Structures are given as structure tokens and as C-alpha cells.
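Visitor: Sequence isn't available, so here's the structure alone:
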């Protein structure tokens, strides 16, 4: 049953009104995370891979967590800093650049990861794969008016 939901989610993800609904979607996802101890996410309910990224704040030094869609790539987790098509990169991208290590939690299971940002030809190849996985990234890139950063997180 997850595949039809994932296909629907991918189609809806190419609609501009979804970007406008981002605050509500984020709030619902955070509530699900709290209620179910990290085992349930809105993205996961849609049949898509979801993780909770915890970075260290580059200024505060405090843990910062956010729920994100990710692209599974072998043993790695690939994240795109789309920020729902906003002009500025999401805060977690700055944290990862300042300290390229983090933790990811999937259904409550935590994994320490090392992080690297993709560039050049490696970025272009991964971007093509990402668009096959989540076509809405192209709409978000156009709306943001910036190159969307892509990070590969590998288990340590």
C-alpha cells in the first residue's frame, strides 16, 4: 500500500500549493514525532523515507533536530537543502558545513554519520537521481532561485 501513497505524494510534491502549506505540514510532522517517540512521521505515512537529523548548532553549540525526507543511496542517506523553495538554505545545512557530523534517527533508531557536501560532476549525477526520486525538487529549486545543496551522510 505504501507505493501508491508514495506515488501520490511525489505527484503532489510538484504542486506549488504544497510549498505554501509547508508550515502546517511541518507542524503536523513534529507533532507526530512527539506523540509516537520518533517512530511515525508524516512523510513516512506517505510511504516515503523519513529521518530525523540532529546537528550541533554552529553558533549555539546545542543539538538541533529536524525531520526530513531523504533519498536512500546504498548505506548512505542523501539530503537536499530545498527549504520548501525558500530563498535561503535551511539552518541544518549551515550546521553540517560547520561540523560535518551528525546523527540520524529512523523510526527511533539512531545512527552516527559523517557528512560531505556534493559538488561538481558528483553533484550533477546525484541531482539527476534526486529528481527521479522526488520531482518536486526542480520546482523548489526554481522557486528558491538558488542551487539546492546536496549532502551525503554515511554511517560512521
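Guide: Thanks, I have the structure now. Values in this document were obtained by computation on a predicted structure and should not be read as measured data. Numbers count the residues shown, from 1 in each chain.
Visitor: For the rest of this, base every contact and every neighbour count on C-alpha atoms.
Guide: Noted.
Visitor: Output the contacting helices and strands for the longest strand along the chain.
Guide: Secondary structure of the chain per DSSP state E: the longest strand is strand 109-117. On a contact count with 3 or more C-alpha pairs under 8 Å, 6 or more residues apart in numbering; DSSP states H and E, strand 109-117 meets strand 101-106, strand 150-155.
Visitor: quick one: that strand to chain centroid distance?
Guide: Chain-centre distance of strand 109-117: 13 Å, with C-alpha atoms, centre = their mean, to the nearest Å.
Visitor: same check, this time on stretch 4-22
Guide: On C-alpha atoms, centre = their mean, the centre of stretch 4-22 falls 14 Å from that of its chain.
Visitor: let's bring in a second model and compare:
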């Protein structure tokens, strides 16, 4: 999961829009490149995950308070490579 906070800025980060338009992508974890599909957490997932996000990095709560937009949580699900 990744957080589209942009530090609480009023607009979503550019990479968020790119993932919305092209959800099939790759991520690199150390030396391994993994194919993933990005999707936005649904409301129930967000309610469950947001407290975990804030516990991991409390500044996200401050970012959410700075902006009227809901900060998206982007789920990266493994996919088979083509």
C-alpha cells in the first residue's frame, strides 16, 4: 500500500493520476522488480487501514487535517507478469 498524501497539499500527486490511468505497473523492493496492479482502497478498507497508516507515520494525520480532499490509500496487488 502507498499513500497519496503529497504532504496534505490540496491536489493529489501526479503519480496518483498516472496510476489511475495505468494501474498495471511495477515496483522495486530492494533488488526485485514486481508486477503489480494499483487500485484505490474502498471505503471499508480505508476505515480499517487508515489507523494503521497513522500508527506507522503519525504525520499522515496532520496531512489529512491540512487538506479538504480525502487522502487516497493505494493498494498494490501482485499480478502475473506478461
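Guide: Yep, that arrived. Since this is a predicted model, take the numbers as computed values, not measurements.
Visitor: Next, the TM-score between them, please.
Guide: Once superposed, chain against chain, the TM-score is 0.86 (TM-score structural alignment, normalised by the length of the second structure); 79 aligned residues with a C-alpha RMSD of 1.2 Å.
Visitor: coming back round to it: what's the average distance of the longest strand of the first structure to the second structure?
Guide: Mean deviation of strand 109-117 of the first structure from its aligned counterpart in the second structure after superposition (mean C-alpha distance after the TM-score superposition for the first structure): 1.1 Å.
Visitor: circling back to that earlier point, reformat the helices and strands packed on strand 109-117 of the first structure as JSON lines; add distance to residue 16 of the first structure.
Guide: Formatted as JSON lines, those follow (distance: least, C-alpha to C-alpha, whole Å):
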{"stretch": "strand 101-106", "distance to residue 16 of the first structure": "28"}
{"stretch": "strand 150-155", "distance to residue 16 of the first structure": "21"}
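Visitor: would you list those strands in CSV and tack on mean neighbour count?
Guide: What follows is these, written out as CSV (neighbours: other C-alpha atoms under 10 Å):
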stretch, mean neighbour count
strand 101-106, 21
strand 150-155, 20
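Visitor: Ok, which of the ones you listed comes nearest residue 33 of the first structure?
Guide: strand 101-106 (10.9 Å; C-alpha to C-alpha).
Visitor: The closest one: average distance to aligned residues in the second structure?
Guide: Mean deviation for strand 101-106 of the first structure: 1.2 Å (mean C-alpha distance after the TM-score superposition for the first structure).
Visitor: tell me what that strand is packed against?
Guide: Using 3+ C-alpha pairs under 8 Å, 6+ apart: strand 101-106 of the first structure touches strand 50-56, strand 109-117.
Visitor: Name the residues that touch that strand?
Guide: The contact list for strand 101-106 of the first structure (C-alpha atoms under 8 Å, 6 or more residues apart in numbering) reads 38-39, 50-56, 96, 110-115.
Visitor: circling back: wait, which of the helices and strands packed on strand 101-106 of the first structure is closest to residue 4 of the first structure?
Guide: Comparing those by C-alpha to C-alpha, strand 50-56 comes nearest, at 16.8 Å.
Visitor: Where in the second structure does the following helix or strand past the closest one fall?
Guide: Later in the chain than strand 50-56 of the first structure, the nearest helix or strand by DSSP states H and E is strand 63-69. With TM-score structural alignment applied, strand 63-69 of the first structure matches no range in the second structure.
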